[in-house]
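Undergrad: could you look at this predicted model? Sequence included:
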Amino acid sequence: MPRTPAPEQCAELTPTSSPLPELDADVVVVTAGTDASGALALAEDALVIDRASGGALRAALERGGYRAVWAAQRFVNLPGTPFGSVLVVGTGPENGRETGPVGGDPDAPRVTLRERRHALAAGLAGLTGGRVAVSSGGAWDALLVEAAALATYRYDRYSERPRPAELLVSCARLPHEEDLAELSSRLRSVCFARDWVNLPGGHKRPEASTALLLEEAGRSGVEARVWTAEELTALGAGGLVGVGQGSAEPARLVRLTAHGTDGGPPLVLIGKGLTYDAGGVNLKTTWLEHMKLDMGGAAACAGAVFRSGRRPRGRTVVAWIALAENVMSATSYLTGDVLRMHAGTSVEVTNTDAEGRLALADAMSIADTGDAAALLTVAPP
């Protein structure tokens, strides 16, 4: 099967029907839990490796006193195997929420598929470079593979820490090409959102963020429309404009539309896009280094629309992205100011660090044209 195109931020994904012990990988990642007595109980993927090594994996773990508590990791070198080493990740004890004995033994602990996915992701997140391999079991587990692929994500624009080069996924029944295309589209959207969030605040001010959205919209077949601060002022959107007036780059509003196929009412997403939030004149005193994250809601909405543009479904999806930078300067909006909102109401500002509700209120009012199936706002907590 051909390799799946994947976002450059993740390892290249290669599904294969070859058994896990036969894969030419630098690291094989497997899982293990604990039985009712707390003893080591290898999961099916680890049992396969243990059998292929003549019991060497279990022996090495027991000799080293490995306890398979949640996310506990242990590297084991197994000479004479195709792979360089095995990384065992713990899934912890029985939780009783779902069937699935860890090692095929009915007395062994039961762990959920979700726990196994999370454990594999935890192991993969720490790996750098090379070819890594995991097992998807008998059937293609799209959620497990998605979790594993995203765990190889690295934001390396300012770092030399490499991501794994290739992710080999062993499964008895290979996925269809359509399934792989769907997975690749989801991965690209998530990685786009992560990259935008990870950008330093000084590199994603409203103008740069607008350019980034327009570029990805062109690649994803998404229609885009931008409102400048002057146009927003003419619309009466005093909240969004006011939040951004302390910045050297005024606020903007971006609408992204992924057209569906059924002609029904659209799903409308409204994302908070504060590219940096210092609090304005009510300056924050802590966590300022994290305030580049205040556009995470906008990133999630944009990623969803780009996914819909690349893989159209029945429903049209629209995202309204309210972009502004809330900083303090001689032109900042002030406590005590009264802003006239797009909806016609007036708002007295008692704290300039409550900027999100002002930006979202105007975006919601402009977006609410009366024809939406639902309006959803998305913002960081």
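TA: That came in fine, so what should we check first?
Undergrad: could you use CA atoms for every contact and neighbour count after this?
TA: Noted.
Undergrad: what does whichever strand or helix holds L180 rub up against?
TA: Per DSSP states H and E: L180 is located in helix 177-198. With contacts defined as C-alpha atoms under 8 Å, 6 or more residues apart in numbering, helix 177-198 is touched by 4-7, 9, 142, 146, 149-150, 153, 155, 204, 292-293, 295-296, 299-300, 302-304, 306-307, 310-311.
Undergrad: just the buried ones from those residues?
TA: 6-7, 9, 146, 149-150, 153, 155, 204, 292-293, 295-296, 299-300, 302-304, 306-307, 310-311 (16 or more other C-alpha atoms under 10 Å).
Undergrad: in helices only, show me these.
TA: Among these, the ones falling in helices (DSSP state H) are 146, 149-150, 296, 299-300, 302-304, 306-307, 310.
Undergrad: what about the spatially closest residue to M328 that is not a sequence neighbour, distance to V349?
TA: Leaving aside its sequence neighbours, M328 sits nearest to G280 (C-alpha to C-alpha, 6 or more residues apart in numbering; 4.5 Å). As defined by C-alpha to C-alpha, to the nearest Å, G280 lies at a distance of 11 Å from V349.
Undergrad: next up, a structure to set beside the first:
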Amino acid sequence: MTALTLSTAGAATLRADALVVGVAKSGKTLVVAPGAEAVDKAFDGRLATVLETLGASGSEGEAIKLPAPAGLKAPVVLAVGLGTAPEDGESYGAETLRRAAGTAARTLTGSKKAAFALPIVSAEDTAAVAEGALLGAYAYNAYKAAPDAKADKDAKKPLAEVALLGAKPRDKAYKAAAERAQAVAEEMNRARDLINMPPNDLYPESFAAAVTAAGKEHGLKVQVLDEKALEKGGYGGILGVGKGAVRGPRLVRIAYTHPKAEKTLALVGKGITYDSGGISLKPAGHNETMKCDMSGAAAVFAAVVAASRIGLAVNVTGWLALAENMPSGSATRPGDVLRMYSGKTVEVLNTDAEGRLVLADALTKASEEHPDAIVDVATLTGAMVLALGDRTFGIMANDDDYRTAIHEIAEEVGEQSWPMPLPADLRKSMDSPTADMANMGVRMGGGLVAGLFLQEFVGEGITWAHLDIAGPAFHEGAPYGYTPKGGTGSSVRTLVKLAELTAAGEL
């Protein structure tokens, strides 16, 4: 776990393995960003010139290392690009700072301590740099034989300590911003760990055990329904999906309550710890990353714990619908009919449309507690990836204003999203001659059809939103900014900010 400190030390005097500074484009000129004046002075005011000679452009994502000149305690200066410099007096923007800090932290993998002399002029800037650095420093090395092997950069230990220069440790706003950023980043990294964990070690029972352990640590109430309890309660959706697996399903409830809370927010997460597609087996090339199909449950879990750590004055309840979707002689077949927890019957036309089945039971159960709002999160459909790409999640809701609010929140915290409709005309495509409805409808607009299916299981009069994070939940390409290869923790920040605004009475 990377340590975070707010330092009053000057950039020239602080001892660290590296000093991180920002550079930006101002017209055709490269400029050193505020916060790095002492570093520029050590270069006799020629830092930008030296960087230009080395080919620096100041573009976002750029990172260039320089040996530090005399006058600096750190041996290395790392210059990261901030893009176009803002007008005088304006901030570089939270997401720009977040990504630059993440780039720096990734570049400094294996270092013990780095001092960040980026342009911090407010508590918001402090939060952005802290969050980006802690997220960028993330590494998943649990299964590496030699975590500090020089030959494998990915196996090196992450940056151990981040010192923020320019932040004000005695200022309550700066301190609170840093503490909030640390809580959110650490919980987001918890979600990443779970997503990256191999499915032979992360399965419904072990996932539930991890939630129970975190509940004890943070004083949260955790309830786990195993196969017997699910059978007794009539949770046909969760049981139907988990029938083909040796390791049985679970429904986990984790709850944070605050004595001054006036509202309750319920979060529901899809937790398919491995998705083979079941009898409707996925084709070759589509199975290798299916350990990530529990990303929604991981995000919900992380968000509830983060809300408790921050101490938000709102009740937040997380529902994790956990199952393995496997093919076997006992697995649900296409054509089978499941009786859901709500009492509705569903004809299963495709066993690979399993996420909506486990979510349906969890949505019905969450509705029984009459929360003020329910938000479900799921890596639900490939159709959403086709529509929005692999960095943007879709938002559907039964309330247009609520959908818009979540979209604005996501953009504010740096998570790309887009509001999507729930066209009523698509509902008829899920009609079944055998059951109340089918788990599949028309192929075109499949992500919207899935949203319409889920809407059927939300309690009457409850505001509800659905986040389809199938695209951004798992990143298969090269790392960028603060986004690593593998599990990303997508939607955690949106959920935490949503809880924060709900506590403030703004939603």
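TA: Nice, thanks for sending it over. Because the structure is a prediction, the values reported are computed rather than measured.
Undergrad: returning to that earlier point: could you check which of G280 and V349 of the first structure is surrounded by more residues?
TA: The residue with more neighbours, out of G280 of the first structure and V349, is G280; 26 against 18, by other C-alpha atoms under 10 Å.
Undergrad: for whatever residue of the second structure lines up with that one, what are its contacts?
TA: With TM-score structural alignment as the criterion, the equivalent of G280 of the first structure in the second structure is G278. For G278 of the second structure, the contacting residues are 244, 325-328, 331-332, 351-352, by C-alpha under 8 Å, 6+ apart.
Undergrad: the first structure: helices as residue ranges?
TA: 44-52, 56-63, 113-124, 142-151, 177-198, 206-220, 229-235, 238-244, 296-310, 355-367.
Undergrad: and the longest one with helix 142-151, angle?
TA: Read it as helix 177-198 of the first structure. Counting by axes from the mean of the first three to the mean of the last three C-alpha atoms, to 10 degrees, helix 177-198 of the first structure points 40 degrees away from the direction of helix 142-151.
Undergrad: closest one of the ones in helices among the buried ones among the contacts of helix 177-198 of the first structure to A374 of the first structure?
TA: A304 (15.0 Å; C-alpha to C-alpha).
Undergrad: ok, M384 of the second structure - how many residues close by?
TA: By other C-alpha under 10 Å, the burial measure for M384 of the second structure, its neighbour count, is 23.
Undergrad: did I read that right, it in a helix?
TA: Yes - residue state for M384 of the second structure (DSSP: H, G, I helix; E, B strand; the rest coil) corresponds to a helix.
Undergrad: tell me which helix or strand the residue nearest to it when sequence neighbours are not counted sits in.
TA: Excluding its sequence neighbours, the residue lying closest to M384 of the second structure (C-alpha to C-alpha, 6+ apart) is G447, at 5.3 Å. Using DSSP H and E, the secondary-structure element containing G447 of the second structure is helix 446-455.
Undergrad: what do we get in the first structure for T13 of the second structure?
TA: So T13 of the second structure corresponds to E22, using TM-score structural alignment.
Undergrad: OK, contacts around that match?
TA: Counted by C-alpha under 8 Å, 6+ apart, E22 of the first structure has contacts P82.
Undergrad: now T494 of the second structure: how far from A302 of the second structure?
TA: T494 of the second structure is 12 Å from A302 of the second structure, by C-alpha to C-alpha.
Undergrad: likewise for T103 of the second structure?
TA: According to C-alpha to C-alpha, T103 of the second structure and A302 of the second structure sit 23 Å apart.
Undergrad: just V20 of the second structure next, same as before
TA: Taking C-alpha to C-alpha, one finds V20 of the second structure at 29 Å from A302 of the second structure.
Undergrad: can you check G219 of the second structure too?
TA: In this view, G219 of the second structure and A302 of the second structure are 14 Å apart by C-alpha to C-alpha.
Undergrad: with L265 of the second structure instead?
TA: Counting by C-alpha to C-alpha, the gap from L265 of the second structure to A302 of the second structure is 14 Å.
Undergrad: same thing with T29 of the second structure?
TA: 43 Å.
Undergrad: and what of W418 of the second structure?
TA: 22 Å.
Undergrad: for P259 of the second structure, same thing?
TA: From P259 of the second structure to A302 of the second structure the distance is 21 Å (C-alpha to C-alpha).
Undergrad: again with A387 of the second structure
TA: Counting by C-alpha to C-alpha, the separation of A387 of the second structure from A302 of the second structure is 27 Å.
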